[in-house]
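sharing a model prediction with you, sequence too.
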Amino acid sequence: MMDKRTAASWRAAFYVVLVFTILNAAFVFRTVSTFERILLPTKTVYSYVGDDHPTELPIRLPRVGLLLVPGEPYFSLYADDEWGTIFPPNDGFVPRRACAPQPHVPPLNRAPAALPRRLPRRGGGEGAKGDHPEGRRAGFAHHVEHCLRFMRQTVLCQADTTLDDAGVEWKNGRWEYYSTGYGAVHRCRDWTALRRYLAEHPPLPLNDDDYP
């Protein structure tokens, strides 16, 4: 059996280790708290005056997969109704309160910049109404060019790194690489979640008295 001196030694060692563990845990906690204050960004508080407001909606969109396919015969140049289905409710406009939960935020409307702009329709749209100084056709072309330039920049902004399958073909007297771009699964932010959020936060109604 363990004599009293040995038992006392073990108890002393246990207490020493216990005290050391507590002190070490306290040191680690204090160090982590200090680094959090120094390294982690503080929560931004906006005044919602002028341009002092959030630039993105305060929602986290899950990652989803999108399989690229030809999609024919849908979404042709003349399928106005089909193109209209890609636009969220109210064309993506949301009240400014949807960008922050603070009750003092003034009730002004905003449109998320990452949403697609309304594409021109053959029978309507701002370009088809003859509002361009060069006439109806020139106005329509101007509107189309505006949308294409906007979409080009948003595609560049995403910088998609998905790898597509490629092949080689004999063309113009030499071998060339080719890729259809279809068949690969691209990782995207869930646009359906964003659409639901916009549907749940409609913009405020506009009154003629508000804009004389």
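Done, it's in.

when you work out contacts or count neighbours from here on, use the C-alpha atoms and nothing else.
Will do.

buried ones in the strand or helix carrying Val64?
Under the criterion of DSSP states H and E, Val64 resides in strand 63-67. Within strand 63-67, no residue qualifies as buried by neighbour count (16 or more other Cα atoms under 10 Å).

here comes the other one, which I'd like you to weigh against the first:
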Amino acid sequence: MAQFATHLHLFVFSLTLLLAALNFQLFNSMIQEVLNIDHYWSTSNAELPIRLRPAALEIVPTELYHILNDTQWQTTFSPQPGYTFGFVRLGTEATPFEPAIFHQMHCLNFLRQSLVSDDWSDVSEHGPRLWHVNHCLNMIRQAILCNSDTTLEPSYIYGTHKGRNQSAASGMDVWHVCRDWNQVNEFVKENYKQTRNISV
């Protein structure tokens, strides 16, 4: 019986060593893949190399980010003063990328500026700007689809039409589960500090 127990212990010990070795090999190959940064950043579906925490956001009415407040709107897509876009440089070649959140915020701000400052009475005068507006509308439309926020917003009846209740949702005072955008800003700030002297 003692001999069987010894063999069983040896078997369990050997199996444990084997599993540990396999896990180490798997972990090592995963690390190598992550460290192969140039390959990773060359793919079309790459993301920032950070694991984002979940965050909560309650959509509320606010006086902040008024349509006429250029300064506050600039902060929505610029992680630090004087830094126009949230570009990062990644990989051994310091390849520049723009995280989509900053592109989307830029587009929203561009639409805001176009609403405020442009005279659209003669559309033919605004060829390039109209192209940019259209690009931004499509960018934001597709970002909304991609995000597919399924938070349920309570609706209310605001009137009737042809005997039927008409409902709407304001979207205010509703909490949403998000990814922590502050982490993204911090990453981009640190990346900028490390790569700001690269001229290419």
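Sure, I can see it. Nothing here was measured: the structure is a model prediction, and the numbers come from that model.

picking up where we left off before, matching residues in the second structure for the strand holding Val64 of the first structure?
The aligned range for strand 63-67 of the first structure in the second structure is 54-58, by TM-score structural alignment.

ok, and what's touching that stretch?
For stretch 54-58 of the second structure, the surrounding residues in contact (Cα atoms under 8 Å, 6 or more residues apart in numbering) are 172-180.

which one of the residues you listed is nearest to Thr71 of the second structure?
Closest approach between these and Thr71 of the second structure, by Cα to Cα: Asp180, at 22.7 Å.

what's that closest one aligned with over in the first structure?
Aligned by TM-score structural alignment, Asp180 of the second structure pairs with Asp190 of the first structure.

same deal with His103 of the second structure?
Aligned counterpart of His103 of the second structure in the first structure: Pro116 (TM-score structural alignment).

could you count how many residues lie near that match?
16 (other Cα atoms under 10 Å).

distance of it relative to Ala166 of the first structure?
29 Å (Cα to Cα, to the nearest Å).

sorry, back to before: which PyMOL command selects the buried ones in the contacts of stretch 54-58 of the second structure?
Paste this into PyMOL to select the buried members of these, with burial taken from 16+ other Cα under 10 Å:
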select buried, resi 176
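
regarding whatever residue of the second structure lines up with Asp164 of the first structure, what is its secondary structure?
Alignment note (TM-score structural alignment): Asp164 of the first structure maps to Glu153 of the second structure. Secondary structure state of Glu153 of the second structure, per DSSP: H, G, I helix; E, B strand; the rest coil, is coil.

Glu153 of the second structure and His176 touch, don't they?
No: using Cα atoms under 8 Å, Glu153 of the second structure makes no contact with His176, being 9.7 Å away.

just the element for Phe140 of the first structure, please.
Counting by DSSP H and E, Phe140 of the first structure is part of helix 136-158.

how about that helix: buried residues?
Buried residues in helix 136-158 of the first structure (16+ other Cα under 10 Å): 136, 138-140, 142-144, 147.

ok, those residues vs Ala79 of the first structure, which is closest?
For the buried residues of helix 136-158 of the first structure, the nearest to Ala79 of the first structure is Val144 (15.2 Å; Cα to Cα).

what sits against the residue mapped onto that closest one from the second structure?
Structural alignment places Val144 of the first structure opposite Val133 in the second structure (criterion: TM-score structural alignment). Counting by Cα under 8 Å, 6+ apart, Val133 of the second structure makes contact with 107, 110-111, 114.

let's see that with 7 Å instead.
Going by Cα atoms under 7 Å, 6 or more residues apart in numbering, Val133 of the second structure touches Leu111.

ok, now the one 3 residues further on?
Cys136 of the second structure is in contact with Cys107, counting by Cα under 7 Å, 6+ apart.

what helix or strand is Trp175 of the second structure on?
Trp175 of the second structure is part of strand 174-179, with elements assigned from DSSP H and E.

quick check: angle from that strand to helix 127-147?
Here strand 174-179 of the second structure points in a direction 90 degrees away from that of helix 127-147 (axes from the mean of the first three to the mean of the last three Cα atoms, to 10 degrees).
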